[in-house]
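Visitor: Take a look and give me a structure for this.
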Amino acid sequence: MSRPPLPPFSSQSAIEKVRLAEDGWNSRNPSKVALAYTEDSQWRNRAEFVTGRSAIEAFLARKWAKELDYRLIKELWAFTGNRIAVRFAYEYHDDSGNWFRAYGNENWEFDDDGLMRYRHASINEHPIDAAERKFHWPLGRRPDDHPGLSHFGF
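Guide: You can find the predicted model right below:
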């Protein structure tokens, strides 16, 4: 299975890869998103270590079951060869209606078929008031005309 764009990345293909990842995560579809990773992909997500596509799918199902109305923006930070670094922010609320914003950085490494082999994520979050939310679009893909992270100073 191939997941273009493929490494080695150019500036344009790295930007495209980041946007495709953002779009996938904003779908909140664990089985679809998990297909972007190798069968034996290794993750570090905060303090949790996840290995393998099925474990990734289970992780994402748990995540989006408790992070409601999840909206994410990713932005390219750097790239070289088969690696991409991104920064991101996302907003969600819990089942009690408490809103949060999370900020983080990810380092990605891809195989020759464009599947992500390694994902290392460092994430911090804090509570926000609903009035502090910045990510206002219908659930799903962020519209092309919606501002990115740099616009918000994140």
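
Visitor: alpha carbons only for contacts and neighbour counts from here, please
Guide: OK.

Visitor: Tell me where the chain has strands.
Guide: Applying DSSP state E to the chain gives strands spanning 37-45, 48-51, 68-80, 83-93, 99-110, 116-128.

Visitor: and the third one, how far out from the chain's middle?
Guide: Taking CA atoms, centre = their mean, to the nearest Å, one finds the center of strand 68-80 at 5 Å from the center of the full chain.

Visitor: Also the second one?
Guide: Distance of strand 48-51 from its chain centroid, counting by CA atoms, centre = their mean, is 16 Å.

Visitor: So which elements touch it?
Guide: Applying 3 or more CA pairs under 8 Å, 6 or more residues apart in numbering; DSSP states H and E, one finds that strand 48-51 contacts strand 37-45.

Visitor: tell me which residues of the strand it packs on are tucked away?
Guide: Under the neighbour-count criterion of 16 or more other CA atoms under 10 Å, strand 37-45 has 37, 38, 39, 40, 41, 42, 43, 44 buried.

Visitor: here's the other one to compare against:
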Amino acid sequence: MSPSDTLRPPLPPFDRAGAVLKVRLAEDGWNSRNPEQVAQAYTEDSQWRNRAEFPHGRAQIVDFLAGKWRREHEYRLIKELWAHDGERIAVRFAYEWRNEAGQWFRSYGNENWEFAADGLMRRRYACINDLAIREDERLFHWPLGRRPDDHPGLSELGL
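Guide: Below you'll find the predicted structure:
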């Protein structure tokens, strides 16, 4: 752990409760749509694969996220634990957003995460597919920001 990094609990190895909490904390961070804040959850040299983009390190992650949220308006995300083992967590997710032209999308995907001992994510591999939806097909209606605790998750929504 470098002097500039702090512990980001829960720490690996993850039990089920720790993995569920880590997933929710990641969801909350991404729903903030704050690239600088989100990037603090990753190691300085974190490696990503996000679709066909390969950000490496926090500076590139900030740039990637800033561009993402300039294009993806009304962004709302739900993540759900799929599996965990030691320092790794697998997640499935869906998020809804609209583009500049007003077309709504639901993006579905899976992520594989690997964590350093300090709880920062050192690897993130994401596979994502976009589905165009009508506005009346949207399922994520909470105010922008953190998903309320009483809002259904992916399984409850049948996703």
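
Visitor: Work out the TM-score between the chains.
Guide: The TM-score (TM-score structural alignment, normalised by the length of structure 1) is 0.99; 154 aligned residues with a CA RMSD of 0.4 Å.

Visitor: Looking at the strands of structure 1, which is nearest to residue 6 of structure 1?
Guide: Nearest to residue 6 of structure 1 among these is strand 99-110; the distance by CA to CA comes to 8.2 Å.

Visitor: Quick one: average offset of that closest one versus structure 2, please.
Guide: Following superposition, strand 99-110 of structure 1 is found to deviate from structure 2 by 0.2 Å on average (mean CA distance after the TM-score superposition for structure 1).

Visitor: for the aligned partner of residue 23 of structure 2 in structure 1, what are its contacts?
Guide: Using TM-score structural alignment, the equivalent of residue 23 of structure 2 in structure 1 is residue 18. Contact analysis of residue 18 of structure 1 by CA atoms under 8 Å, 6 or more residues apart in numbering lists 74, 75, 76, 86.

Visitor: which residue lines up with residue 143 of structure 2 in structure 1?
Guide: By TM-score structural alignment, residue 143 of structure 2 lines up with residue 138.

Visitor: What lines up with residue 83 of structure 2 in structure 1?
Guide: In structure 1, residue 83 of structure 2 lands on residue 78 (TM-score structural alignment).

Visitor: Name the nearest residue to its match, sequence neighbours excluded.
Guide: residue 85 (5.1 Å; CA to CA, 6 or more residues apart in numbering).

Visitor: Next, count neighbours for that neighbour.
Guide: 20 (other CA atoms under 10 Å).

Visitor: and what of residue 16 of structure 1?
Guide: Residue 16 of structure 1 - counted by other CA under 10 Å - has 16 other residues nearby.

Visitor: got it, and residue 139 of structure 1?
Guide: 12.

Visitor: mean distance, the top helix by length along structure 2 to its aligned residues in structure 1?
Guide: In structure 2, assigned by DSSP state H, the helix with the most residues is helix 16-32. Compared with structure 1 after the fit, helix 16-32 of structure 2 shows a mean deviation of 0.1 Å (mean CA distance after the TM-score superposition for structure 1).

Visitor: mind listing what's buried in that helix?
Guide: 18-25, 27-32.

Visitor: Spatially, which two of the residues you listed are the most separated?
Guide: For the buried residues of helix 16-32 of structure 2, the maximum inter-member distance is 21.2 Å, found between 18 and 32 (CA to CA).

Visitor: count of neighbours near the alignment partner in structure 1 of residue 36 of structure 2?
Guide: Using TM-score structural alignment, the equivalent of residue 36 of structure 2 in structure 1 is residue 31. Neighbour count of residue 31 of structure 1, defined by other CA under 10 Å: 15.

Visitor: Count the neighbours of the closest residue to residue 31 of structure 1 other than its chain neighbours for me.
Guide: Distances taken as CA to CA, 6+ apart put residue 57 closest to residue 31 of structure 1, at 5.7 Å, once the chain neighbours are dropped. Neighbours of residue 57 of structure 1 under the rule other CA under 10 Å: 20.

Visitor: Counterpart of residue 57 of structure 1 over in structure 2?
Guide: In structure 2, residue 57 of structure 1 lands on residue 62 (TM-score structural alignment).
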